[in-house]
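1. Generate coordinates for the sequence data below:
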Amino acid sequence: MKKINFLFLKKIFLIFALITVSHAQQININRIESMPDFPSPYEMRDWENVAFGYDSLVYNLSLTGQYLPLISLNTNTINYPEHSSFRLHTVVGTNFPNSAEAINVLPSVIGASLIGIDKSNQNGYNFVLMCEEWFNKNNGELVYLNHPSASSGDDWWYETMPNVFFYQLYDLYPHTGDFDYQFTTVADRWLEAVDSMGGNTVPWQVPYMNYRAWNLITMQPLTTGVPEPEAAGAIGWILY
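-> Prediction:
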């Protein structure tokens, strides 16, 4: 397995920092300057209470009624068949109740954990362990994707953000299930992609990322559609 070149990664972040510093400027706008820094009256919503309420609603398997419950168990797992997983509706009233997106599921576990809910042992379920079903192991992608059996090469957003969320989840629940293997494998896969995009340390070469997406199986770009080179930030975050 290819090892992460930390010197290369540090250089990438140094370049990002230099670009930001050289281009960032603060321009005073009179109308904006006349506005108060803290408006009055002002009421901050109790976001911790909102998070508790959301978790108690979305993760309640016993709810009944139209569109309820919003969660279901998945006993037909493909990446880690030794244990079950779960699904959350992407939207209320979805026409695809058996489809669950990583960009919805993983943040829900992370958000609840940040307010003190132990998602590794909630009502007898280990929702943290169940999240590893979104690591696309069976099809050889070997990264987190938006669905348990998906293909990279369509959209940077859906191919980088599930991995960003996984790293946050790993930080909260290290060494869960196959997390240790996934943690290094995800980084190795994206480093291989950066190398294939032309990134190099000796001689120094910045990778070309002005694409819509990158296929991790063929190591080829998607050149049609709207380019999303800002995905370099997400990849840099993952590799850091």
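2. From here on, just use CA atoms for contacts and neighbour counts.
-> Noted.
3. I'd guessed Leu61 sits against Pro69; true?
-> Yes. Using CA atoms under 8 Å, Leu61 is in contact with Pro69, at 5.8 Å.
4. Which of those two has more residues huddled nearby?
-> Taking neighbours as other CA atoms under 10 Å, Leu61 and Pro69 compare with Pro69 leading, 18 against 14.
5. shouldn't that one be in contact with Val58?
-> Yes. The criterion here is CA under 8 Å, and Pro69 meets it with Val58 at 7.5 Å.
6. Give me the helices and strands touching the host helix or strand of Trp214, please.
-> Applying DSSP states H and E as the criterion places Trp214 in strand 213-215. Applying 3 or more CA pairs under 8 Å, 6 or more residues apart in numbering; DSSP states H and E, one finds that strand 213-215 contacts strand 220-222.
7. In the strand it packs on, which residues are buried?
-> For strand 220-222, the neighbour count (16 or more other CA atoms under 10 Å) marks 221-222 as buried.
8. any idea which helix or strand comes after it?
-> From strand 220-222, the next helix or strand downstream (DSSP H and E) is helix 231-239.
9. Pull the distance from that following helix to the chain's centre.
-> Relative to its chain's centre, helix 231-239 lies at 11 Å (CA atoms, centre = their mean, to the nearest Å).
10. Relative to Val186, how far out is the closest residue to Pro221 other than its chain neighbours?
-> Counting by CA to CA, 6 or more residues apart in numbering, the nearest residue to Pro221 once its immediate chain neighbours are dropped is Trp214, at 4.4 Å. Going from Trp214 to Val186 by CA to CA, to the nearest Å gives 14 Å.
11. cool, and Pro162?
-> The gap separating Pro162 from Val186 is 11 Å, by CA to CA.
12. same thing with Asn28?
-> From Asn28 to Val186 the distance is 43 Å (CA to CA).
13. quick one, which of the two is more surrounded?
-> A direct count of neighbours by other CA under 10 Å for Asn28 and Val186 places Val186 higher, at 23 against 8.
14. For the comparison step, fold the sequence that follows:
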Amino acid sequence: MPIILPPLLAQLPRLPEPYHLRDWRAVARGYTDLALSQKGGAEYLPLMWRDGDALGLPSYVGHPQMTKGADHEGITVLGTLLGATLVGADVKTWIPGAATYFSAEDG
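-> Sure, this is the predicted structure:
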């Protein structure tokens, strides 16, 4: 069954002008590089830190309670590591610290 478009819709271009598709792989890779970098150089860098055997990554960059120590959440760490693997980053050195967020008791 053919798709019949109303005349006004048929006049619209298939792609808007100007059109630019953002390179989301490059954006994700840039975030991964920033989040996992251990280089300082700016007020809130580095973002990722070690908390004993655990990893910390602030949910909100610049939040006064999320700067090192035990104030971190698994959702930010695990999401960053998973996203990093999807863009081909080597996160082997960070994976052991993610085990902190797994509990056999809680599933």
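15. What does the TM-score come to for these two?
-> Superposed pair, TM-score by TM-score structural alignment, normalised by the length of the second structure: 0.75. Supporting alignment: 100 aligned residues with a CA RMSD of 2.5 Å.
16. In the second structure, point out the residues matching the helix or strand hosting Asp195 of the first structure.
-> Element membership for Asp195 of the first structure, per DSSP H and E: helix 179-196. Aligned using TM-score structural alignment, helix 179-196 of the first structure spans no residues in the second structure.
17. quick one, that helix and helix 231-239 angle?
-> 140 degrees (axes from the mean of the first three to the mean of the last three CA atoms, to 10 degrees).
18. Please tell me how far helix 179-196 of the first structure is from the chain's geometric centre.
-> On CA atoms, centre = their mean, the centre of helix 179-196 of the first structure falls 14 Å from that of its chain.
19. other SSEs contacting that helix?
-> helix 156-172, helix 231-239.
20. if you compare these, which one is most tucked away?
-> helix 156-172 (a mean of 21; mean count of other CA atoms under 10 Å).
21. so what does that one touch, helix or strand wise?
-> Contact here means 3+ CA pairs under 8 Å, 6+ apart; on that basis helix 156-172 of the first structure packs against helix 102-114, helix 179-196, helix 231-239.
22. Would you state the strands of the second structure in chain order?
-> 49-51, 54-56 (DSSP state E).
23. among those strands, which is the most enclosed?
-> Comparing the strands of the second structure by mean count of other CA under 10 Å gives strand 54-56 as most buried, with a mean of 23.
24. Show me what stretch 101-110 of the first structure is in contact with.
-> Residues from elsewhere that reach stretch 101-110 of the first structure (CA atoms under 8 Å, 6 or more residues apart in numbering): 55, 87-88, 90, 119, 127-128, 131, 134, 145-147, 158, 161-162, 165-166, 168-169, 172.
25. Just give me the neighbour total for the residue opposite Asp23 of the second structure in the first structure once aligned.
-> Taking TM-score structural alignment, the alignment pairs Asp23 of the second structure with Asp46 from the first structure. For Asp46 of the first structure, the neighbour count with other CA under 10 Å is 8.
26. Also Tyr31 of the second structure?
-> Count around Tyr31 of the second structure with other CA under 10 Å applied: 15.
27. Next: Leu36 of the second structure.
-> 20.
28. Please pull up the equivalent of it in the first structure.
-> That one, Leu36 of the second structure, aligns with Tyr59 by TM-score structural alignment.
29. measure the residue nearest to its match when sequence neighbours are not counted to Leu61 of the first structure for me?
-> Of all residues not flanking Tyr59 of the first structure in the chain, Ile71 sits nearest, at 6.0 Å (CA to CA, 6+ apart). Using CA to CA, we find Ile71 of the first structure at a distance of 6 Å from Leu61 of the first structure.
30. and if you look at Phe86 of the first structure?
-> 11 Å.
31. which residues do those two both contact?
-> Shared contacts of Phe86 of the first structure and Leu61, counting by CA under 8 Å, 6+ apart, come down to 71-72.
32. Point to the residue nearest the middle of the second structure.
-> Computing the C-alpha centroid of the second structure and ranking residues by CA atoms, centre = their mean puts Thr80 first, at 4.2 Å.
33. residue in the first structure matching that residue?
-> Thr80 of the second structure maps onto Ser108 in the first structure, by TM-score structural alignment.
34. ends of stretch 117-125 of the first structure, how far apart?
-> Stretch 117-125 of the first structure: ends 12 Å apart by CA to CA.
35. ok, now stretch 60-77 of the second structure?
-> Note: stretch 60-77 of the second structure ends 12 Å apart using CA to CA.
36. This completes my enquiry, with thanks.
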